[in-house]
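*Asks:* Quick one: sequence and predicted model below, then my questions.
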Amino acid sequence: MKFSANLGFLWNDRPLPDAIRAAKDAGFDAVECHWPYDVPALEVKAALQETGLTMLGLNTRRGDVRAGENGLSAIPGREIEARAAIDEAIDYAVKIGARNIHVMAGFNQSIAGGRTFVENLEYACKQGAKQELTMLIEPLNEHDAPGYFLRTTHQAAEVIDRVGASNLKLMFDCYHVGRTEGDVISRLRDLLPLIGHIQFASVPDRAPPDHGDIDYRTVFSEIEALGWHTPLGAEYKPKGETDASLAWMSTLG
């Protein structure tokens, strides 16, 4: 089993290039991040080349973070900003060799928001296809992100069907699915053709995966049996130093 370090949570007390190096030293096979835009792409690319790691993906900007925004693509009236964020993410991904972009929907659960999300995703997929990039959408659970547009994998599958683009995939986060839908393994089996990336963390506390309501030894075995070979994203919140949270890599991996 291969693993990717999500540097939005792991080693996030370090500059991104140093976090990439720390992930390599810890034995991760790849890295991924949230919002790297304050770091020059050339510095990130240099760290990736130095370590030999691939950056699997990054997120579009959230919008006005101080106002509590968490994505723009499902917000009617914000299309210009949403598409500028998509263009920015594509440009950054190309510069560092990332292949996936998580297009963040934002807080809006209206019918109009759904139409806006589909239209912005159509734009994202068209622009991303020019660079052979995959666009990802991720349901966020109501406990962590109340009011977020995309809440379940069922809803995500409907959006993917409406957009109809071959480069639009589901970011399947076992943590969010576990909190919202419960049966992670059944949903993995059912949704496998739609999945572009898989992430994990313990349920319900979003900590390392070696405890909690989900038996990740079983989940990882099932993922492997399904023929999944891309590194799984460790997107959990360490309780303390990241290096002290990594025992699961040997006990579960």
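*Replies:* Here it is on my side, so go on. Numbers count the residues shown, from 1 in each chain.
*Asks:* hey, let's count contacts and neighbours off CA atoms from now on
*Replies:* Fine.
*Asks:* my guess is Gln199 is in a helix, correct?
*Replies:* No. Counting by DSSP: H, G, I helix; E, B strand; the rest coil, Gln199 falls outside a helix, being strand.
*Asks:* Got another one to weigh against that:
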Amino acid sequence: MPGRRPPSNRAAVPEEFAMPRFAANLSLMFNEVEFMARFERAAHAGFAGVEFLFPYAWAADDIAGALEAHRLTQVLFNAPPGDWDGGERGLAALPGREAEFRAGLDDVLRYAERLDCRRVHVMAGNVADLAAAEAMHATYLDNLAHAADRFAAYGITALIEPINSRDMPHYFLTRQAAAHEIVAEVGADNIAVQMDFYHAQIMDGDIWTTFRAGRDNIGHIQIAGVPERNEPDDGELNYPWLFERLDAAGYNGWVGCEYIPRDDTESGLGWFAPWRRR
């Protein structure tokens, strides 16, 4: 058993990195090349960190080698989601799937330790019908408490993310306020909200006020243009203003770039120039 690390949502910021710190999402960005080649592309583009959905199709040693070779930090990945190709979007809130969810945490911890990753997104799953919502809520709390307890010894924070009902019509968790209520109900020090500004704008709006209201429980931010989920240089949100506000407010967590490039990834990185790794 490794020594206990105190959970932290705000890691120290290396002096050579501008703020905010941006992580390329390798599940959506740099898709011009195969997955293992994307680490080099991200580092060459100036990113200090990377995130992706699921690492489990690749050997942990191979991913760790790519991170080390290109001096990248693994910021985030997701816990096993169930049958993703079959439409499942997580297991944490699904009654009757507790054993599968908890067994999947063994893989999470194995990858997290090898990749030195301290944040894991735990997806809730889809709501079968309204009558199931109450039972799902109780299952969600129990599974999140279990995950937080297992993660604590490794210094890992469990993240929960509200996802908009347009992109995932049946997802269990859709609102920022609901996510913060769940964090309070679980009551663990190492559970936090993953606030994706794209999802939050669609469901809640008033992004900066929403961020400030929940800041103490926000462990990770993600971005994309609204409404098309492309680069954060067009659409409803004024991202340069938001980045400046995050910097001024002292947010020194990571900002994950979970967007779908309009064309090839590199040609769309003009927005990133002021915040490149120096």
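*Replies:* Great, that's in hand. Only a predicted model underlies this, so the values are computations on that prediction, with no experimental measurement involved.
*Asks:* just the helices in the stretch 51-200 of structure 2 please.
*Replies:* Using DSSP state H, counting those that start in this stretch, the helices found in the stretch 51-200 of structure 2 span residues 60-69, 98-115, 133-152, 176-186, 197-203.
*Asks:* Which of these has the highest mean neighbour count?
*Replies:* helix 197-203 (a mean of 22; mean count of other CA atoms under 10 Å).
*Asks:* which residues sit against that helix?
*Replies:* 162-165, 174-176, 207, 221-227, 229 (CA atoms under 8 Å, 6 or more residues apart in numbering).
*Asks:* Only the buried subset of the residues you listed, as a ChimeraX command please.
*Replies:* In ChimeraX syntax, the buried subset of the contacts of helix 197-203 of structure 2 is picked out as below (16 or more other CA atoms under 10 Å):
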select :162,163,164,165,174,175,176,207,221,222,223,224,225,226,229
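*Asks:* corresponding residue for Val65 of structure 1 in structure 2?
*Replies:* Under the alignment (TM-score structural alignment), Val65 of structure 1 pairs with Trp84 in structure 2.
*Asks:* dump the residue contacts of its match.
*Replies:* Trp84 of structure 2 neighbours (CA under 8 Å, 6+ apart): none.
*Asks:* measure it to Ala273 of structure 2 for me?
*Replies:* Trp84 of structure 2 is 35 Å from Ala273 of structure 2, where distance means CA to CA, to the nearest Å.
*Asks:* what's the answer for Arg97 of structure 2, then?
*Replies:* Taking CA to CA, one finds Arg97 of structure 2 at 45 Å from Ala273 of structure 2.
*Asks:* So for the two, which sits in the more crowded spot?
*Replies:* Arg97 (13 against 10; other CA atoms under 10 Å).
*Asks:* what do we get in structure 1 for that one?
*Replies:* In structure 1, Arg97 of structure 2 lines up with Arg78, judged by TM-score structural alignment.
*Asks:* Give me the nearest residue to its match, chain neighbours excluded.
*Replies:* Leu72 (6.6 Å; CA to CA, 6 or more residues apart in numbering).
*Asks:* how deep is that neighbour tucked in, by neighbour count?
*Replies:* Count around Leu72 of structure 1 with other CA under 10 Å applied: 31.
*Asks:* now Leu28 of structure 2
*Replies:* So Leu28 of structure 2, with other CA under 10 Å, has 16 neighbours.
*Asks:* Next one: it relative to Gln222 of structure 2, how far apart?
*Replies:* 13 Å.
*Asks:* Tell me the counterpart of Asn126 of structure 2 in structure 1.
*Replies:* Match for Asn126 of structure 2 (TM-score structural alignment): Phe107.
*Asks:* Provide a list of residues in contact with the nearest residue to its match once chain neighbours are set aside.
*Replies:* Of all residues not flanking Phe107 of structure 1 in the chain, Tyr148 sits nearest, at 4.2 Å (CA to CA, 6+ apart). Residues near Tyr148 of structure 1 by CA under 8 Å, 6+ apart: 105-109, 140, 142.
*Asks:* To which residue of structure 2 is Tyr148 of structure 1 aligned?
*Replies:* Aligned partner of Tyr148 of structure 1 by TM-score structural alignment: Tyr171.
*Asks:* Could you do Ala157 of structure 1 as well?
*Replies:* Checking TM-score structural alignment: Ala157 of structure 1 goes with His180.
*Asks:* surely its match meets Asp216?
*Replies:* No. Counting by CA atoms under 8 Å, His180 of structure 2 stays clear of Asp216, with 9.8 Å between them.
*Asks:* list the contacts for whatever residue of structure 2 lines up with Met171 of structure 1?
*Replies:* Matched by TM-score structural alignment, Met171 of structure 1 corresponds to Gln194 in structure 2. Going by CA under 8 Å, 6+ apart, Gln194 of structure 2 touches 121, 159-162, 218-222.
*Asks:* what about Gln194 of structure 2, distance to Arg119 of structure 2?
*Replies:* In this view, Gln194 of structure 2 and Arg119 of structure 2 are 10 Å apart by CA to CA.
*Asks:* What of Ile163 of structure 2?
*Replies:* 18 Å.
*Asks:* need the contact list for the residue nearest to Arg78 of structure 1.
*Replies:* Here Leu72 of structure 1 is in contact with 61-63, 78-79, 81-82, 104-106 (CA under 8 Å, 6+ apart).
*Asks:* of the residues you listed, closest to Ile223 of structure 1?
*Replies:* Met104 (25.3 Å; CA to CA).
*Asks:* Was I right to think that closest one contacts Ala82?
*Replies:* No. Met104 of structure 1 lies out of contact with Ala82 (CA under 8 Å); the separation is 9.1 Å.
*Asks:* what do we get in structure 1 for Asp116 of structure 2?
*Replies:* Match for Asp116 of structure 2 (TM-score structural alignment): Gly97.
*Asks:* Please name the nearest non-neighbouring residue to its match.
*Replies:* Gly97 of structure 1's closest residue in space is Met55 (CA to CA, 6+ apart), at 6.9 Å.
*Asks:* Glu181 of structure 1 now?
*Replies:* Closest to Glu181 of structure 1 by CA to CA, 6+ apart is Thr152, at 7.4 Å.
*Asks:* ok, now Asp18 of structure 1?
*Replies:* Ala47 (7.7 Å).
*Asks:* Aligned to that neighbour, what sits in structure 2?
*Replies:* In structure 2, Ala47 of structure 1 lands on Ala66 (TM-score structural alignment).
*Asks:* So among the contacts of Tyr148 of structure 1, which aligned pairs are also touching in structure 2?
*Replies:* Retained in structure 2: 105-108, 140, 142, out of the contacts of Tyr148 of structure 1 (criterion both residues aligned by TM-score structural alignment, their matches' CA atoms under 8 Å).
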